[in-house]
Structures are given as structure tokens and as C-alpha cells.
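A.B. asks: Any chance you can model this:
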Amino acid sequence: MPPLAELLATARVVALPLVTRFRGIDVREAVLFEGPEGWTEFSPFVEYDDHEASAWLAAAIDYGWNASPPALRDRVPVNATVPAVDPDSVAAVLARFAGCRTAKVKVAGGDETLAQDVARVRAVREALGPEGRIRVDANGGWNVDEAEHAIHALAPFDLEYVEQPCASVEELAEIRRRTKYMGIPIAADESVRRADDPLAVAEAGAADLLVVKAQPLGGIHRALELIGRTGLPVVVSSALDTSVGLAMGARLAASVPELDYDCGLGTASLLAADVTQTPLVPEDGSIAVRRVRPDAELLDRYAVDPERTEWWLERIGRVHAVLAEAATAIE
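C.D. replies: Model (predicted):
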């Protein structure tokens, strides 16, 4: 693990505006570092505590300071991401994801009704046509009874899978049991990336596939180890990263032996600005597997103010200490 001073020496903190409000935010903040292997990203959401954020810093170090595993492909197919927008806005959102045949639709928002979710998914189906693929993501927003009702309501739109319909592993196992006859797979996201034991969801038979993200899982190497141990198919996704972070996710996806699903790595299309003039946005439904070097002018343009920079640098110091303590305990 590099010393803290080495991380801070190249740290640049940026705030990038979003095209559409997403996950309750209008601006995405991130810290970029340059390591021996190239630029890397640390961007845990601000509400995450230092312990949870430590996996994100481990991932940044892994990608910036360690050689990546061999790539098995040079492009990764990706899905469009449709936030909780009105049906009339769906076509404009999808237009930002050039050539994508799959759309992930956000549902179960706190202030959204099931009728609104159904209308949004219907609009996506109409836009994609019968051959398009639709997956919905509830971010654990339903209890088991609500999830069962919602899955029945959304089933006519031919769902590829339902992502994290309920919050807990036990609830996921129950809703999977209740809806198994419908043939709609259940995917786990938060139950993997925010769990003390990422393997628990697979061991409990609570999911048909896993959504994996490089940053929350501690980096490419740790994520690949997890994938190998579960034996379940995976979707490699992102956490609304800059193109630097998306490059990390793309390299993970490129290293997965079997990639049966389009990946959630097209989210640069949700950003109104990025840190590079050549962002990793979808082209013909996929993104390239390549490292991204940020442009100095864009780093300056979207830099946060000094007070906010200090907040992030202090956070990095605390999280680095958490990682150092964990490393000492292992030794």
C-alpha cells in the first residue's frame, strides 16, 4: 500500500454535474490519483462511513499501483440506465446510450408509485421494441409483499431480471422462492457490495446472478476472486463513476471469463461533464477497454473549492488509516 503522502501528491477532487438527477444527487464528486500504472479513482458516496469507504480506496490503489489481470476482450457491451424520470423523458435518456440494446430502469423510488414505475417501464419497452432487454433496479426499496406485487405488475414487459428487489438476503431468498415459477431471475447488488460477507447471498441461494462493482468490492483482483468463488453469472456495473473509474470497471469486465449480460458501465452518458475529452460513453452499444488519462484543463474546470478539497483529503487520510490498520491486523 502506498504511503498517504504519495496518494495526496497527485490527488485532484472534482465535482461533475449530471444530466438528470440520479440517486438523489445532481453533482457527482470524485477524487483522482495518478499511480505507477496510471490514473485511478476514489469516489465513495459522501454518506458512506470510513470503514465502507476503505474498500473503495483499496480499489483505487489496486488499479493505480498494481498490474491488471489479462484482458479477455477489448470492448464490453453495456446497458442504458434510465433514472426515475417521467415516461415522456425516456426516449431522450435512451438516446444518450448509442446502440444499447438493454436498459436498466430505476424503480421503487421513495416518492414514486408503482403506477409511475409501470408507466416508465412501458415507455422503455415501447422505445426499445420487442427485441430490447429490460431489467429493473429497486435498490432494495420494496418489502417482500411489495416486491411480489410489483414483479407481477412489471412482468408483462418481459423483464431480463429484477435487481435487488428487497434489502436483506433473507428477503431476497423469499421473493426468489415466491416468484420462481415466473422465470424472472433475481439479481443481488447491495447484498454483495455493501455486505460484511459478500458470499452470503450466493450461499443462501438468494440470487440467480450478481451485480459486481470494482470500487465497492476492493478492486479488480478482489472482485474476480469473489466471482470465482460464487460460481454465479455476473453483471459488472459502476457507481456513477467518472470515465477514470469506468475504465477500472471495464477492465474488470474484460477479465471475467464468461460475460453473459450487458454491463452497467455506460453511465458516463448520465454526466453532463467528464474529466476527459474522450469519455467512455457507449458506441454501438459497448465501451472500449482502455485506461483514461484526465485532461488538466477539465480537472481545473471542475475542481471543487478549497474547503471541499480539504474535506476529501481529510477523508482519504482517515480511510487510509483504516486500511493500514487492517493490513497490520492481517500481518
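A.B. asks: C-alpha from now on. contacts and neighbour counts both.
C.D. replies: OK.
A.B. asks: can you point me to the longest helix in this protein?
C.D. replies: Looking across the chain with DSSP state H, the single longest helix is helix 306-330.
A.B. asks: What's the separation between residue 289 and residue 61?
C.D. replies: According to Cα to Cα, to the nearest Å, residue 289 and residue 61 sit 19 Å apart.
A.B. asks: Just want to know which of these two has more residues nearby.
C.D. replies: When residue 289 and residue 61 are compared for neighbours, residue 61 comes out ahead with 25 against 21, by other Cα atoms under 10 Å.
A.B. asks: please give me the structure for this one as well, since I'd like to look at both together:
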Amino acid sequence: MSEPTDTAVPAIDEILERTRVVSLPMATRFRGVDHREAALIEGPEGWAEFSPFLEYDAPEAATWLAAALDFAWRPQPRARRDRVGVNATVPAVSAAEVPDVLARFDGCRTAKVKVAERGQTLADDVARVRAVRDALGPEGRIRVDANGGWNVDEAEHAAHALSEFDLEYIEQPCATVEELAQIRERLTDWGIPIAADESVRRADDPLAVARAGAADILVIKAQPLGGVRRALAIVAEAGLPAVVSSALDTSVGLAQGAALAAALPELDYDCGLGTAALLAADVAEPRLAPLGGEIPAGRVVPAAALLDEHAASAEREAWWHARIRAAHTHLTG
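C.D. replies: Take a look at the predicted model:
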């Protein structure tokens, strides 16, 4: 089998021959789903993951496929560290459920808390964050993620309501770069940094947020940004500190995120790469879950028995194959 050059894309038949599609049950419902589907691809350099969320179209999914092919077919940039500190991730659960969620993240002293969930109120968010602060104690670090769910006025009101919990930062409080710039200016005196996620990974121009002075921190993900190399280039050009996060990946995908985190020249924040703890099952044994608040930086090889046990149905496998074909056509077209 031929190995591609830096710009070549492997043939679609070869990719599909090397692909396994899995469906993994969630321990906690997240992003409206209770199973996580993913296509895992074994290339000459090892295994990679292709798992754009189901609603993403072919042009957007093509960037995720480029990342998977890069990780599976090409050696990766040099690692500067062999372990990566990670945060706990708390979905939009009730305050009473918070201790059970945090218990899955061994040794994590940082927690990212989902807020601005549809159908919930700011009071729900305050209660959830208060429960996290009570669990972590005064030395724990708390960041909240609104996924662009507030307008500027709502974000300002929420930031003030949550400020008593000593937030590390607010991630994507508003949807647009212009709104992020406005809320960042309004919160300057409050000392609450703004992190940009969707405004980087789902943007035609991922550097626009940095040029606009709309964020203090970039949240970067290997898959949505086209792979480790492209993500590193974006961080270097933006000139902002970065937090590496995941897209609710299997352990295979988390290993790609860990490769990105390990290659960053500076890594001042715990990373959102502990999300295997949100899965009720995984493809690796042991899974790439937090231990002492860290995960190792290294490739993961899925277990054949687990690939078989969690194989998607024939219908879902065909759906993912069609999706890979569409993304591949976009890459090569």
C-alpha cells in the first residue's frame, strides 16, 4: 500500500478497508445523545479517529477526515512532554449529580462545567457550578462553557452571577466574534478571561477571533482543525495561550488530542482530554481516562474484542462509509 506525500490523500477504497465503525454507550447523556458513534481508521502510522458530529455536512466533515488521515498516515510533530494534565467535564446535570460525575475523573483538580443549556435557567447553572466548587474546594479550578448560548447582555449577567466561584475563564459565552469582543471588554474589570472554541474550530477563518481581540485563550481540537500540524500553526499565528480539548472522542481520538497537547511549546492549562470518563464503554483496554489528573501522550491501539463488541450495525456502518466517501470527495475535488 502506498504512503501519501505530505499533500496526497489515500484512495477511498484503502481508507474504507482500514475502517471500523463503533457505537459506544454514554455514561451520561451529552449533546443530546446517549451513544457516541465513531469511525476508526488504521493507517501506516497507527490508528486515528473520524467522528464529526452527526449534523455536520461534508465540507465541515472533510476537515475532520483530513485530520484522521494525517494522524494515521504521517509521523507527528515532536512531543515536548509525555503526560498531559486534564480537566473533568461536567455536563448540564443537576447539582445533585455533580459528585458522581466528578468521581469518574481521577485526580482532576480542574472542572469544565456546561452552562446555558436549552430548557434550563441561570439558577440551574449557578447551582451546578456551586456544587462543583463545593466538591473541588477553594483550590480547584472551574471554567464554564456556554457553547455560544448567550447574547452579550445574558453573558454579562451570567458572568456576574457566577463570579463568586472564581472562574478560570468562560468558554464561548456568545456565538459570534463581534459578541465575544463586546463581552470581553465588558468583563475586563472583573478579571474573567474569555476563551474561544466554536469561533475557532467552526470558523472559515480561525484566526479572526485573535485579530479582533475577542478572546484571551484559544480552545483547540485536533479533529475539527485538520490535524495536529494545522492546529499548532493556528496557535503559533494567533499568539494566544491554548487549551486542547476533545469532541467526545474514543480513546483513539483522545490520543490524537494528547499528541497535539504534547507538541505545544507551552501548555499552561489543563486540557479537555479526559472525556473517556463520560463513556460507559470504549475501544481500548485500559481506556485513556484520567489517572491522577493526567493522561499519557502516546498512540492508542484499540482492542480487537472491543471493536467487535461495540461494532455499529450494518446500516450505521454503511452510513459512515457514505459519509467518509462524501468527505473524501470534498478533500480530493
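A.B. asks: The first structure: matching residues for stretch 12-24 of the second structure?
C.D. replies: Residues 4-16 of the first structure are the counterpart of stretch 12-24 of the second structure, counting by TM-score structural alignment.
A.B. asks: same thing with stretch 206-214 of the second structure?
C.D. replies: Aligned by TM-score structural alignment, stretch 206-214 of the second structure corresponds to residues 198-206 of the first structure.
A.B. asks: Let me know the secondary structure of the residue in the first structure that residue 84 of the second structure lines up against.
C.D. replies: Correspondence of residue 84 of the second structure to the first structure, assessed by TM-score structural alignment: residue 76. Here residue 76 of the first structure is recorded as strand under DSSP: H, G, I helix; E, B strand; the rest coil.
A.B. asks: Thought residue 260 was touching residue 76 of the first structure, still the case?
C.D. replies: No - look at residue 76 of the first structure against residue 260 with Cα atoms under 8 Å: they stay out of range, at 10.8 Å.
A.B. asks: Which one of the two is surrounded by more residues?
C.D. replies: Comparing residue 76 of the first structure with residue 260 by neighbour count (other Cα under 10 Å), the higher total belongs to residue 76, at 24 against 11.
A.B. asks: ok, that one - contacts?
C.D. replies: Applying Cα atoms under 8 Å, 6 or more residues apart in numbering, one finds that residue 76 of the first structure lies in contact with 250, 253-254, 262-263, 286-289.
A.B. asks: cool, residue 120 of the second structure as well?
C.D. replies: Applying Cα under 8 Å, 6+ apart, no residues qualify as near residue 120 of the second structure.
A.B. asks: Give the helix, strand or coil label for it.
C.D. replies: Under the three-state scheme (three-state DSSP), residue 120 of the second structure adopts coil.
A.B. asks: Residue 116 of the first structure - nearest residue in space that isn't next to it in sequence?
C.D. replies: residue 86 (7.8 Å; Cα to Cα, 6 or more residues apart in numbering).
A.B. asks: Could you check which residue of the second structure pairs with the one you found?
C.D. replies: Aligning on TM-score structural alignment places residue 86 of the first structure opposite residue 94 in the second structure.
A.B. asks: likewise residue 28 of the first structure?
C.D. replies: Structural alignment (TM-score structural alignment) places residue 28 of the first structure against residue 36 in the second structure.
A.B. asks: give the contact list for that match.
C.D. replies: By Cα under 8 Å, 6+ apart, the neighbours of residue 36 of the second structure are 23-26, 248.
A.B. asks: Let me know the helix or strand that the equivalent of residue 224 of the second structure over in the first structure is in.
C.D. replies: Using TM-score structural alignment, the equivalent of residue 224 of the second structure in the first structure is residue 216. Element membership for residue 216 of the first structure, per DSSP states H and E: none, as it lies in no helix or strand.
A.B. asks: so what's the residue most central in space within the first structure up against?
C.D. replies: The residue lying closest to the centre of the first structure (Cα atoms, centre = their mean) is residue 238, at 2.3 Å. By Cα under 8 Å, 6+ apart, the contact list for residue 238 of the first structure reads 213-214, 245-246, 249, 264-265, 267.
A.B. asks: Of these, select the buried ones using a ChimeraX command.
C.D. replies: Selecting the buried subset of the contacts of residue 238 of the first structure in ChimeraX, with 16 or more other Cα atoms under 10 Å as the burial test, is done by:
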select :213,214,245,246,249,264,265,267
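A.B. asks: Among the contacts of residue 238 of the first structure, which pair sits farthest apart?
C.D. replies: Using Cα to Cα, the contacts of residue 238 of the first structure span at most 14.5 Å, a distance reached by 214 and 267.
A.B. asks: circling back: so what's the match of residue 86 of the first structure up against?
C.D. replies: By Cα under 8 Å, 6+ apart, residue 94 of the second structure lies in contact with 124, 127-128.
A.B. asks: What distance do you get for the match of residue 224 of the second structure to residue 323 of the first structure?
C.D. replies: Per Cα to Cα, residue 216 of the first structure is found 14 Å from residue 323 of the first structure.
A.B. asks: Please apply the same query to residue 54 of the first structure.
C.D. replies: 6 Å.
A.B. asks: Looking at those two, which is more packed in?
C.D. replies: Neighbours were counted for residue 54 of the first structure and for residue 323 using other Cα under 10 Å; residue 54 has more, 27 against 19.
A.B. asks: Quick one: residues contacting that one.
C.D. replies: Neighbouring residues of residue 54 of the first structure by Cα under 8 Å, 6+ apart: 218, 319-320, 322-323.
A.B. asks: again with residue 252 of the second structure
C.D. replies: Taking Cα under 8 Å, 6+ apart, we find residue 252 of the second structure in contact with 40, 47-49, 283-284, 299-302.
A.B. asks: In the first structure, what residue corresponds to it?
C.D. replies: Aligned against the first structure - with TM-score structural alignment as the criterion - residue 252 of the second structure pairs with residue 244.
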